[in-house]
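Undergrad: Take a look and give me a structure for this.
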Amino acid sequence: MTRRTSAKYKIDRRMGENIWGRPKSPVNRREYGPGQHGQRRRGKMSDFGTQLRAKQKLKGYYGDVPEKQFRRIFAEAERMRGDTGENLIGLLERRLDAVVYRAKFVPTIFAARQFVNHGHVLVNGQRVNIASYRVSEGDVIEVREKSRQLAVLLEAVQLAERDVPDYVEADHSKMTARFVRTPSLGDVPYAAIMEPHLVVEFYAKN
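TA: This is a model prediction of the structure:
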């Protein structure tokens, strides 16, 4: 098992939720936490614990974004007009790896990061290999022609467990996608409940 795969499953176990809705998630078999004390009954979580958990879950969902990078995204969301939590979700969904994942070019967000880093993706005809690259509304994302027969790509397109959301227009026959608009929290097809308002509270106090 690769480090990325094990990390993905560790996040699910740590959160006690199948946050990506994957059928192979270990939480589907064992709802308790990892380790020898995982089956102990959990006590009531403090406000800090609840807020921290919400932050860790959101970070984990997008491929375990490093804390420094995540805090920087949050600071930008805070500077924008409107609701900070909604702004945060919008910025996270504009990451190139997130758009590649949403377009169903790859099966997982971890695979999306690797796919972008390995240079398989073009944005408006230009090769981009930075997973955190921020796309704009109207940008066209496509898989390089040389990469269109990769097994990971062909597997992802056939996945029945999730659909392409309406803020991304994907054409799997041409392996292209267009980022139509920045979504709000209610538009994003999370498999688990995300609570960005708790992330805002966490950073407000810490």
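Undergrad: Going by C-alpha atoms from here, please, whenever you check contacts or count neighbours.
TA: OK.
Undergrad: Just the element for residue 122, please.
TA: Residue 122 is located in strand 121-123, with elements delineated by DSSP states H and E.
Undergrad: Give the other helices and strands that that strand contacts.
TA: When contacts are defined as 3 or more CA pairs under 8 Å, 6 or more residues apart in numbering; DSSP states H and E, strand 121-123 sits against strand 140-143.
Undergrad: What is the subsequent helix or strand relative to the lengthiest helix in the chain?
TA: Taking DSSP state H as the criterion, the chain has its longest helix at helix 47-61. Next helix or strand after helix 47-61 toward the C-terminus (DSSP H and E): helix 67-79.
Undergrad: tell me the angle of that following helix relative to helix 47-61?
TA: 100 degrees (axes from the mean of the first three to the mean of the last three CA atoms, to 10 degrees).
Undergrad: Which element is encountered next along the chain beyond helix 67-79?
TA: Assigned by DSSP H and E, the successor of helix 67-79 is helix 84-93.
Undergrad: name the helices or strands packed onto that next one?
TA: helix 67-79, helix 196-205.
Undergrad: returning to what we had before: tell me which residues of the longest helix of the chain come out buried.
TA: 50, 51, 52, 53, 54, 55, 56, 57, 58, 59, 60, 61 (16 or more other CA atoms under 10 Å).
Undergrad: Nearest residue to residue 88 in space, please, no chain neighbours.
TA: residue 77 (5.1 Å; CA to CA, 6 or more residues apart in numbering).
Undergrad: Who are the contact partners of the one you found?
TA: Taking CA atoms under 8 Å, 6 or more residues apart in numbering, we find residue 77 in contact with 84, 85, 87, 88, 91.
Undergrad: Now the most centrally placed residue in the chain. Nearest residue, chain neighbours left out?
TA: Against the mean C-alpha coordinate of the chain, by CA atoms, centre = their mean, the closest residue is residue 62 at 2.8 Å. Nearest residue to residue 62, sequence neighbours excluded (CA to CA, 6+ apart): residue 109, at 6.4 Å.
Undergrad: Please generate a structure for the following sequence too, so the two can be compared:
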Amino acid sequence: MSKRIRSKYKINRRLGVNLWGRPKSPVNTREYGPGQHGRRRSKPTDYGTQLMAKQKLKGYYGNISEKQFRKYYAEAVRRKGDTSENLIGILESRLDAVVYRMKFVPTVFSSRQFVNHGHVRVNGQRVNIPSFMVKEGDVVEIKTGSEVIPMVIEALNSAEREIPDYMDVDVKKGKGTFVRIPKLEDVPYPVQMEPNLVIEFYSR
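TA: Take a look at the predicted model:
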């Protein structure tokens, strides 16, 4: 087992949830925390509950730094409308999140790497920045030649996830349109996300 997979599983066990809904997650059979004997889960404080909500949402999107996540919070506050909904919309607009949602790759971690290595085009232009913000109507596609990568073929043919309705994807062409910025209720999270608690955490 690779170090990357072990660390993802450790995140699942620390948070006590199957964060990405993977069938092989150890949380499915072992609900206790990481370590030889696990850790008892005491009743969390308000701060602890807010922190856990932040760790779940931040961890779900892979390797987002705390500094960057805090910037997304600041941008969500700046925008009009519900701040927690704005935060979800920003996170789901990241190019690596869009590539993952379109099922071009099997995991959020592989999505970041896939974009970094230049396998993705946005509106015909190569983009290798995972945090690139995709806009409504943008067309995202796999670069010609990259569609034969085994990881891509596996992801596109997998029945593990469905493509949400805020994406319009042609699986055969490896091409999709980011139709609209989703609301929390539109996003197919495998676990309950509470962005309102994340907002409370940062606004303390």
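Undergrad: coming back round to it: hang on, isn't the residue nearest to the centre of structure 1 packed against residue 108?
TA: No - contact criterion CA atoms under 8 Å: residue 62 of structure 1 and residue 108 do not qualify, at 9.7 Å.
Undergrad: Compare the contacts of residue 77 of structure 1 with structure 2 and list the ones that remain.
TA: With both residues aligned by TM-score structural alignment, their matches' CA atoms under 8 Å, the contacts of those that structure 2 also has are 84, 85, 87, 88, 91.
Undergrad: Would you list the buried entries among those residues?
TA: Buried among those (16+ other CA under 10 Å): 84, 85, 87, 88, 91.
Undergrad: any chance of those residues in CSV, plus distance to residue 183 of structure 1?
TA: Listed next are those as CSV, based on distance: CA to CA, whole Å:
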residue, distance to residue 183 of structure 1
84, 14
85, 12
87, 9
88, 11
91, 9
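Undergrad: which one of those is nearest residue 45 of structure 1?
TA: residue 85 (21.8 Å; CA to CA).
Undergrad: which residue in structure 2 lines up with the closest one?
TA: Aligned counterpart of residue 85 of structure 1 in structure 2: residue 84 (TM-score structural alignment).
Undergrad: contacting residues for its match?
TA: Residue 84 of structure 2 makes contact with 76, 195, 196, 198, 199, according to CA under 8 Å, 6+ apart.
Undergrad: Neighbour-wise, give me the winner out of the residues you listed.
TA: Within those, most neighbours by other CA atoms under 10 Å means residue 198, with 23 neighbours.
Undergrad: wait, doesn't it sit right on residue 51?
TA: Yes - between residue 198 of structure 2 and residue 51 a contact is recorded at 7.3 Å, counting by CA under 8 Å.
Undergrad: Now do the shared contacts for those two.
TA: With CA under 8 Å, 6+ apart, residue 198 of structure 2 and residue 51 have no common neighbours.
Undergrad: re the thing from before, for burial, what's the neighbour tally of the residue nearest to residue 62 of structure 1?
TA: Here the number of neighbours of residue 109 of structure 1 (other CA under 10 Å) works out to 23.
Undergrad: separation between it and residue 46 of structure 1?
TA: 30 Å (CA to CA, to the nearest Å).
Undergrad: circling back to that earlier point, could you dump the contacts of residue 84 of structure 2 into CSV and include distance to residue 123 of structure 2?
TA: CSV is the format used below for the contacts of residue 84 of structure 2 (distance: CA to CA, whole Å):
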residue, distance to residue 123 of structure 2
76, 25
195, 30
196, 33
198, 33
199, 33
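Undergrad: quick one: which of those residues is nearest residue 140 of structure 2?
TA: Distances from residue 140 of structure 2 to the contacts of residue 84 of structure 2, taken by CA to CA, are shortest for residue 76, at 23.9 Å.
Undergrad: The strand holding residue 122 of structure 1 vs structure 2, average offset?
TA: Mean deviation of strand 121-123 of structure 1 relative to structure 2 after superposition (mean CA distance after the TM-score superposition for structure 1): 0.3 Å.
Undergrad: Contacts for the helix or strand following that strand next, please.
TA: Following strand 121-123 of structure 1 in sequence order, the next helix or strand is strand 126-127 (DSSP H and E). Strand 126-127 of structure 1 is touched from outside by 119, 120, 121, with contacts defined as CA under 8 Å, 6+ apart.
Undergrad: same thing but at 7 Å, please
TA: For strand 126-127 of structure 1, contacts defined as CA atoms under 7 Å, 6 or more residues apart in numbering pick out 119, 121.
Undergrad: Mean distance between it and structure 2 after superposition?
TA: Here the mean offset of strand 126-127 of structure 1 against structure 2 after fitting is 0.3 Å, by mean CA distance after the TM-score superposition for structure 1.
Undergrad: Residue range in structure 2 corresponding to that strand, please.
TA: Aligned by TM-score structural alignment, strand 126-127 of structure 1 corresponds to residues 125-126 of structure 2.
Undergrad: now that stretch, how far from the chain's geometric center?
TA: A distance of 22 Å separates the centroid of the chain from that of stretch 125-126 of structure 2, by CA atoms, centre = their mean, to the nearest Å.
Undergrad: for stretch 114-128 of structure 2, same thing?
TA: For stretch 114-128 of structure 2, the distance from its own C-alpha centre to the chain's C-alpha centre is 18 Å (CA atoms, centre = their mean).
Undergrad: Where does the residue nearest to residue 92 of structure 2 when sequence neighbours are not counted fall, secondary structure wise?
TA: In this structure, residue 92 of structure 2 finds its nearest non-sequential neighbour in residue 98, 6.5 Å apart by CA to CA, 6+ apart. Applying DSSP H and E as the criterion places residue 98 of structure 2 in helix 95-101.
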